[in-house]
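**Student:** How does the following fold in three dimensions:
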Amino acid sequence: MESVPVRCPACRRDHMYVAPAYPCPCGSPTAPPLLRGAPVTTITHRTWNDDWVTARCGACGRHDQWPQPELCCPCGAVLRIPVRPVASIGRAPGTASRPVRPSHIPLPRTAAAPRPAFRPLTIRTARDAVGAAALYLKWLGYRDVVQPAARPSSRIDLRAAGLIAQVDSTTRATALRDVECLWLNALSASVSAVLFSLAGYAREARERADGLGIPLFVMDLTGTPQPVNSPADELVSTGA
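**Tutor:** Okay, the predicted model is just below:
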């Protein structure tokens, strides 16, 4: 596999980086070609265009979208590794000129074990919302997911091995106080925390959750949670 030297612009630490390979639909492992000698950049926010790059399968010639190569430096910086652009000429016959995001590629940095498609629970009541969140946590790989018969004063709706979760089924956006209370409960129990909401999150709540590393999900009435911050994206990518 091709490797390139990488120097972190934040701490000046040197690394040797090898781009991970993912399977093309034809079955051949494919990795974006790295651009040797180009400066790396520190990721401060994410966009679709920056998180995916076009790569060509050397076996079948297919052009497709693949995760942008990234490196997590021990100093905490996440570095974007430049890749060589793929020319549009010589495109494999029948391949679209503008690839779409493939369902067979995991999120950047982590290739999780394949999971079956999530089968949601339609939400008609607040209890359904908790049940849908419990199913989702099991789908992510959490063990021993327990739903209390009655909601405790701590407002913890679900417990699993190493995890507690809260489900906000109200019609208001989840507030900063909800995030902080969940974090304090998780801290006292030495476990991780996840938060689900039907109405979304206040800006201050999202910012605080990002700082605390709490995954945030929103759910619609079909019962399908969607990640809304980076910790949630990472959880979906890696699983429990």
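
**Student:** Please count neighbours and contacts with C-alpha atoms only from this point.
**Tutor:** Fine.

**Student:** and the end-to-end length of stretch 115-130?
**Tutor:** Between the opening and closing residues of stretch 115-130 we find a distance of 22 Å, counting by CA to CA, to the nearest Å.

**Student:** what residues does that stretch touch?
**Tutor:** Identification of contacts with stretch 115-130 by CA atoms under 8 Å, 6 or more residues apart in numbering yields 131-132, 135-136, 139, 147, 157-158, 167, 169, 220-224.

**Student:** I'd like to know which of those are buried.
**Tutor:** Using 16 or more other CA atoms under 10 Å as the burial test, the contacts of stretch 115-130 include 131-132, 135-136, 139, 147, 157-158, 167, 169, 221, 223-224 as buried.

**Student:** P23: which of these is nearest?
**Tutor:** Distance from P23 was checked for each of the buried ones among the contacts of stretch 115-130 by CA to CA. The minimum falls on W139, at 23.1 Å.

**Student:** all helices in the chain, in order from the N-terminus.
**Tutor:** Along the chain, the segments classed as helices by DSSP state H run 48-51, 126-140, 176-189, 203-212, 230-238.

**Student:** ok, for G141, nearest residue in space, not its chain neighbours?
**Tutor:** Sequence neighbours aside, A240 is the residue nearest to G141 in space, at 4.9 Å (criterion: CA to CA, 6 or more residues apart in numbering).

**Student:** quick one more, to check against the first:
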Amino acid sequence: MPESVPVRCPACRRDHVYRAPSYPCACGAPTAPRLDPAAEPAVTAHRAWDDEWLTVPCAACGRGNQWPHPELGCPCGTVLRIAVTTTPSADSGVPPAAAGPEARTARPRFRPRPIHTARDAVTAAALYLRWLGYRDIRRADQRPPQGIGLAAPGLLAQVDPTVRPAAPRDVECLWLTAMTESTDCVYFSLAGYTDDARSRADRLRVPLFVLDPSGTPRPVNTHAHAASKRTIA
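**Tutor:** The predicted structure is shown next:
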């Protein structure tokens, strides 16, 4: 795959050069979607959750990872969705021979993505859950009262990208929903939590994370510290 592809905005005809970002697979190898230099970019007018993500197989271990679909924001205001192929990137940075037992057991350092929008906050939380070892991350079937819900086998997560600190009711609603689905839960907030929300989360054993501008989730209670050290097989 070429390192970058030329992209022309169909709205203003401005030329760009785009390179897809890479993300860490659970095995430690960086993965990136394979761009299609022959296809024209599509203008993103309406968003749908199913279109926001694509499955990218890791060239090292073959694991299917779900990453955000490559997009480019043109200065004219047009958002372009970059075309990809279904073939995994051949130059992910780690040859297939490197995917041995040692790479699978040693968890690499988390690589955050800066948060500029609400979508970035959801992406940061999904990447962090992927880093912890959760697979098949998707949008939750039941929409939470505040923010965006994410789900993975055995886990329900809530991502609150608003500027209002999460309240006790937000934590309780997440916990109750997780209880009805017999799963663990975790809360990610961009603006933090009220003191009452932290106290309620401690009693309910709900891990609380704050998303800093760099895209790194910071644990704010003991349950979050424990969750951040957990590795899902």
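
**Student:** Please state their TM-score.
**Tutor:** The TM-score (TM-score structural alignment, normalised by the length of the second structure) is 0.51; 127 aligned residues with a CA RMSD of 1.9 Å.

**Student:** picking up where we left off before, identify whichever of the helices of the first structure lies nearest to G162 of the first structure.
**Tutor:** With CA to CA as the measure, helix 176-189 is the member of these nearest G162 of the first structure (8.9 Å).

**Student:** So which bit of the second structure is the closest one matched to?
**Tutor:** The alignment of helix 176-189 of the first structure onto the second structure (TM-score structural alignment) spans residues 168-181.

**Student:** next one: stretch 204-217 of the first structure
**Tutor:** Using TM-score structural alignment, the residues of the second structure aligned to stretch 204-217 of the first structure are 196-209.

**Student:** what do we get in the second structure for A160 of the first structure?
**Tutor:** Following TM-score structural alignment, the counterpart assigned to A160 of the first structure within the second structure is A152.

**Student:** Is that match in contact with Y134, as I believe?
**Tutor:** Yes. Contact criterion CA atoms under 8 Å: A152 of the second structure and Y134 qualify, at 6.4 Å.

**Student:** the strands in the first structure, which residues?
**Tutor:** Listed in chain order, the strands of the first structure (DSSP state E) span 3-7, 14-18, 22-23, 29-30, 41-42, 52-56, 63-67, 70-72, 78-80, 158-160, 163-168, 192-197, 216-219, 225-227.

**Student:** could you dump those strands to TSV with distance to R127 of the first structure?
**Tutor:** Listed next are these as TSV, based on distance: least, CA to CA, whole Å:
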stretch	distance to R127 of the first structure
strand 3-7	50
strand 14-18	47
strand 22-23	40
strand 29-30	44
strand 41-42	43
strand 52-56	38
strand 63-67	37
strand 70-72	40
strand 78-80	39
strand 158-160	11
strand 163-168	10
strand 192-197	13
strand 216-219	13
strand 225-227	15
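
**Student:** about what we covered before: between the buried ones among the contacts of stretch 115-130 of the first structure, which is nearest R7 of the first structure?
**Tutor:** Nearest to R7 of the first structure among these: W139, at 37.9 Å, using CA to CA.

**Student:** mind checking how far the equivalent of the closest one over in the second structure is from A125 of the second structure?
**Tutor:** When the structures are aligned by TM-score structural alignment, the residue of the second structure matched to W139 of the first structure is W131. Here the criterion is CA to CA. By it, W131 of the second structure lies 10 Å from A125 of the second structure.

**Student:** next one: F209 of the second structure
**Tutor:** With distances taken as CA to CA, F209 of the second structure is found 9 Å from A125 of the second structure.

**Student:** what residues do these two have in common as contacts?
**Tutor:** The contact lists of F209 of the second structure and A125 share 188, 217, where a contact means CA under 8 Å, 6+ apart.

**Student:** Which residue is the nearest non-sequential neighbour of R230 of the second structure?
**Tutor:** Nearest in space to R230 of the second structure, with sequence neighbours left out and distances taken as CA to CA, 6+ apart, is L132 at 6.7 Å.

**Student:** Please give the number of neighbouring residues around that neighbour.
**Tutor:** 19 (other CA atoms under 10 Å).

**Student:** I figured it hits A226, correct?
**Tutor:** No. Between L132 of the second structure and A226 there is no contact, the gap being 11.6 Å when judged by CA under 8 Å.

**Student:** and the residue nearest to V167 of the first structure when sequence neighbours are not counted, what does it touch?
**Tutor:** Here the nearest residue to V167 of the first structure in space, its sequence neighbours aside, is F196; by CA to CA, 6+ apart that works out to 4.7 Å. With contact taken as CA under 8 Å, 6+ apart, F196 of the first structure is in contact with 133, 165-168, 216-219, 225.

**Student:** Now for the residue nearest to G141 of the first structure, how many residues are close by?
**Tutor:** Neighbour count of A240 of the first structure, defined by other CA under 10 Å: 16.

**Student:** can you check K229 of the second structure too?
**Tutor:** K229 of the second structure: 9 surrounding residues under other CA under 10 Å.

**Student:** Can you give me the distance of it to P101 of the second structure?
**Tutor:** The separation that K229 of the second structure has from P101 of the second structure, given CA to CA, amounts to 20 Å.

**Student:** For A173 of the first structure, the count of nearby residues, please.
**Tutor:** For A173 of the first structure, the number of neighbouring residues by other CA under 10 Å comes to 16.

**Student:** That one touches E204, doesn't it?
**Tutor:** No. Proximity of A173 of the first structure to E204 does not meet the contact threshold set by CA under 8 Å, at 10.7 Å.

**Student:** Distance of the closest residue to W53 of the second structure other than its chain neighbours relative to V5 of the second structure?
**Tutor:** With CA to CA, 6+ apart as the measure, P68 is the residue that lies nearest to W53 of the second structure, at 4.5 Å, once sequence neighbours are left out. In this structure, P68 of the second structure and V5 of the second structure are 18 Å apart, going by CA to CA.
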